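S.K.: just a sequence and a predicted model for now, questions to come.
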Amino acid sequence: MRSRVHGRAVPVERAEDVAASNLFGGRPLEVTVNRYAALAHEPEPVELGPDGPKMWSNNLVALYETDAELVAAVLPRPLEPTEPLVRVNMARVDLPNMAEPLQAGTFSVACRHGDVHGFYDLLMLMSTEGAVVGGRETYGEPKKIGRISLERRGGGVGAEIVGVMRRNGVDLVEIRGTVAEVLEPGPVAERFAFYYKFLLDPQGGGFDHDPTFVHVRRTQEDRLVERVEGSITLRDSAVDPVADLPVRRVVSILFTENHQTQTGTIVGTVPGEWLWPFRHQRYDGLMARLAPATTG
């Protein structure tokens, strides 16, 4: 590969070229593709379902009751509240071609759209940029970079489990417990989540277009299910106010090993004014461009 310095072509070495040439007896490699202009290799189509080969993950899932009026207050139309339930999920996913597992955490409330019951995610933390970008741009998921730890000490009944969702220096959600019972895995289950896809008008004061309303269907196949007896602790944060939905009663805590798939469907659009009061759920506070642009 060559670059020009003061009109003179000079060779440029890239680390990946050097490594690759060493694999082939030190022969130099010719770079023939401008990788910003085209893919060097088109990805092969996936033949084994929406997520390809099965990828198993460890999950710590807690359900707790909170105040009904608080759940109703955080739901944009056309979502409606059902039971006053909050669902917390912390996961460690082994992904191919990654040096470390993906860490993920979700904080959501129960709701419905018509006859479809599911959850609305208020916070989704991911350990990698790729997971954040893909989820936000494809499904409208409110993903952000964060740290999630899921630790287990021991096996079977009596094992100690600790899960923590952390962002901006705050341990937002902490679940601590002990495995009390090993349960029989049930059949493949499905659940739904609801998201809004939108972009902000660069001139301020609104959206580019009416937000898109998305239904996401997830299936879950368990190979291990354990009932956990434990506690849920919420901590306050200015930009991630999970503590505003206090724990009134812990309904259940489960530790599972499972494989999940995810597919999404656009079911329509919603008027921008329905979502505008809730736009801060997707961002850390109200950024300057969320207000109408000024001239001067």
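M.R.: Cool, the structure landed.

S.K.: from now on I want contacts and neighbour counts done on CA atoms only, so please keep to that.
M.R.: Noted.

S.K.: which neighbouring elements make contact with the helix or strand hosting residue 4?
M.R.: According to DSSP states H and E, residue 4 maps onto strand 2-5. Judged by 3 or more C-alpha pairs under 8 Å, 6 or more residues apart in numbering; DSSP states H and E, strand 2-5 is in contact with strand 8-11.

S.K.: show me what the strand it packs on is packed up against.
M.R.: By 3+ C-alpha pairs under 8 Å, 6+ apart, strand 8-11 packs against strand 2-5.

S.K.: now the strand it packs on, how far from the chain's geometric center?
M.R.: Its chain's C-alpha centre and that of strand 2-5 lie 42 Å apart, by C-alpha atoms, centre = their mean, to the nearest Å.

S.K.: buried residues in it?
M.R.: When burial is assessed from 16 or more other C-alpha atoms under 10 Å, strand 2-5 yields no buried residues.

S.K.: I figured residue 87 hits residue 109, correct?
M.R.: Yes - here residue 87 reaches residue 109: they are 6.1 Å apart, a contact under C-alpha atoms under 8 Å.

S.K.: put this next to the first one:
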Amino acid sequence: MGYRRTAEEIEEIRATLRDVQFVGGESLSVDFLTRPEIVRAILPRELEPGDEPRLTAQVSRWRSNCVGDFAASAIYVSARHEGVAGDYVLTMFMDNDIPLLFGRDLYGEPKKIGSSSLHRNDGHMTGVLERRGNRLIEIEADLGEDRGPTAVLGRNFNVTYRLAPDGSALVGSPTLMMAEFDQRTTVFRKGPATLRLLGTVHDPLDELEILESRDAVYVETGMRASCVPVATMDAGDFLPLALGRSDFWPALVTATLPA
């Protein structure tokens, strides 16, 4: 019965989650610098800012061995935990619910539904994120020649937590998670880019002030992913950031009951 997994199905699930693979990926990203006080405000207290106040805007698409095909966008913040460098995932958007539930429930990624698209005309490339009819990320890049294959181990910091039904507190303590991505890149291209971040009351990307935008990076890549808990966090301190991961519910009122 599908709603009660058999022992054999549970073992299949475990085998898949022990060897998570994202395949045939294409990613267009731009690093930019912002004000240090913005970085400190959007990072959990348990994370230290990275060597510079760097954020990354990314638009990508993938295949996988666990969640099907999907397109995604994200904003990352350079950070450290106990000397280990990585990127805190500030916000992330999937084009369907399967990768959304996987990343949010298992890794603590702050995912929402959004439409991401990549288009390339020779060396010119665009990446766009839209959500609920609003553009949030626009990248335009002119890419140089392929610089050949590379290998890199990437790290992301995320948070798992449970919000009380009335939004007044977190239930229990949040957990800081660290995901690692063993990445093998077959194509690597860079070039000058323009980046625009726009916003709504639900997704205020426009509050991330761009002081300096760097070259775009385009890769074709695949990677294996794993994730482990690394620290228990302060619930009261993280509550404002937890609520910032959700839409602003007071702005979604369409009707009310009579007084």
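M.R.: Perfect, thanks for sending it. Quick caveat: nothing in here was measured; it's all calculated off a predicted structure.

S.K.: once they're superposed, tell me the TM-score.
M.R.: The TM-score (TM-score structural alignment, normalised by the length of structure 2) is 0.87; 248 aligned residues with a C-alpha RMSD of 2.4 Å.

S.K.: when residue 87 and residue 109 of structure 1 are compared, which one has more neighbours?
M.R.: Counted by other C-alpha atoms under 10 Å, residue 87 of structure 1 and residue 109 do not tie: residue 109 has more neighbours, with 28 against 20.

S.K.: and residue 243 of structure 1, how many neighbours?
M.R.: 14.

S.K.: show me what it lines up with in structure 2.
M.R.: Alignment note: residue 243 of structure 1 maps to residue 206 in structure 2; criterion TM-score structural alignment.

S.K.: tell me the spacing between residue 255 of structure 1 and residue 167 of structure 1.
M.R.: 23 Å (C-alpha to C-alpha, to the nearest Å).

S.K.: neighbour-wise, which of those two wins?
M.R.: Between residue 255 of structure 1 and residue 167, residue 255 has the larger neighbour count (other C-alpha under 10 Å), namely 24 against 18.

S.K.: list the buried ones in the longest helix anywhere in structure 2?
M.R.: For structure 2, the longest helix by residue count, based on DSSP state H, is helix 7-18. Going by neighbour count (16+ other C-alpha under 10 Å), the buried part of helix 7-18 of structure 2 is residue 17.

S.K.: output the contacting helices and strands for it.
M.R.: Using 3+ C-alpha pairs under 8 Å, 6+ apart as the contact test, no helix or strand touches helix 7-18 of structure 2.

S.K.: after it, next one along is what?
M.R.: strand 20-33.

S.K.: map residue 268 of structure 1 across to structure 2 for me.
M.R.: Per TM-score structural alignment, residue 268 of structure 1 is aligned with residue 231.

S.K.: just to check, its match is in contact with residue 160?
M.R.: No - the criterion here is C-alpha under 8 Å, and residue 231 of structure 2 misses it with residue 160 at 10.8 Å.

S.K.: who has more neighbours, those two?
M.R.: Taking neighbours as other C-alpha under 10 Å, residue 231 of structure 2 and residue 160 compare with residue 160 leading, 20 against 14.

S.K.: any idea how far that one is from residue 246 of structure 2?
M.R.: Distance, residue 160 of structure 2 to residue 246 of structure 2, by C-alpha to C-alpha: 14 Å.

S.K.: repeat for residue 237 of structure 2
M.R.: Applying C-alpha to C-alpha to residue 237 of structure 2 and residue 246 of structure 2 gives a distance of 16 Å.

S.K.: same deal with residue 211 of structure 2?
M.R.: Counting by C-alpha to C-alpha, the gap from residue 211 of structure 2 to residue 246 of structure 2 is 26 Å.

S.K.: looking at these two, which is more packed in?
M.R.: Higher neighbour count among residue 211 of structure 2 and residue 246: residue 246, with 14 against 9, using other C-alpha under 10 Å.

S.K.: A helix includes that one, no?
M.R.: No - assessed with DSSP: H, G, I helix; E, B strand; the rest coil, residue 246 of structure 2 is coil; it does not lie in a helix.

S.K.: do a quick rundown of the strands in the stretch 1-150 of structure 2.
M.R.: Applying DSSP state E, counting those that start in this stretch to the stretch 1-150 of structure 2 gives strands spanning 20-33, 48-49, 54-64, 70-81, 84-94, 111-113, 115-121, 124-131, 134-142, 150-160.
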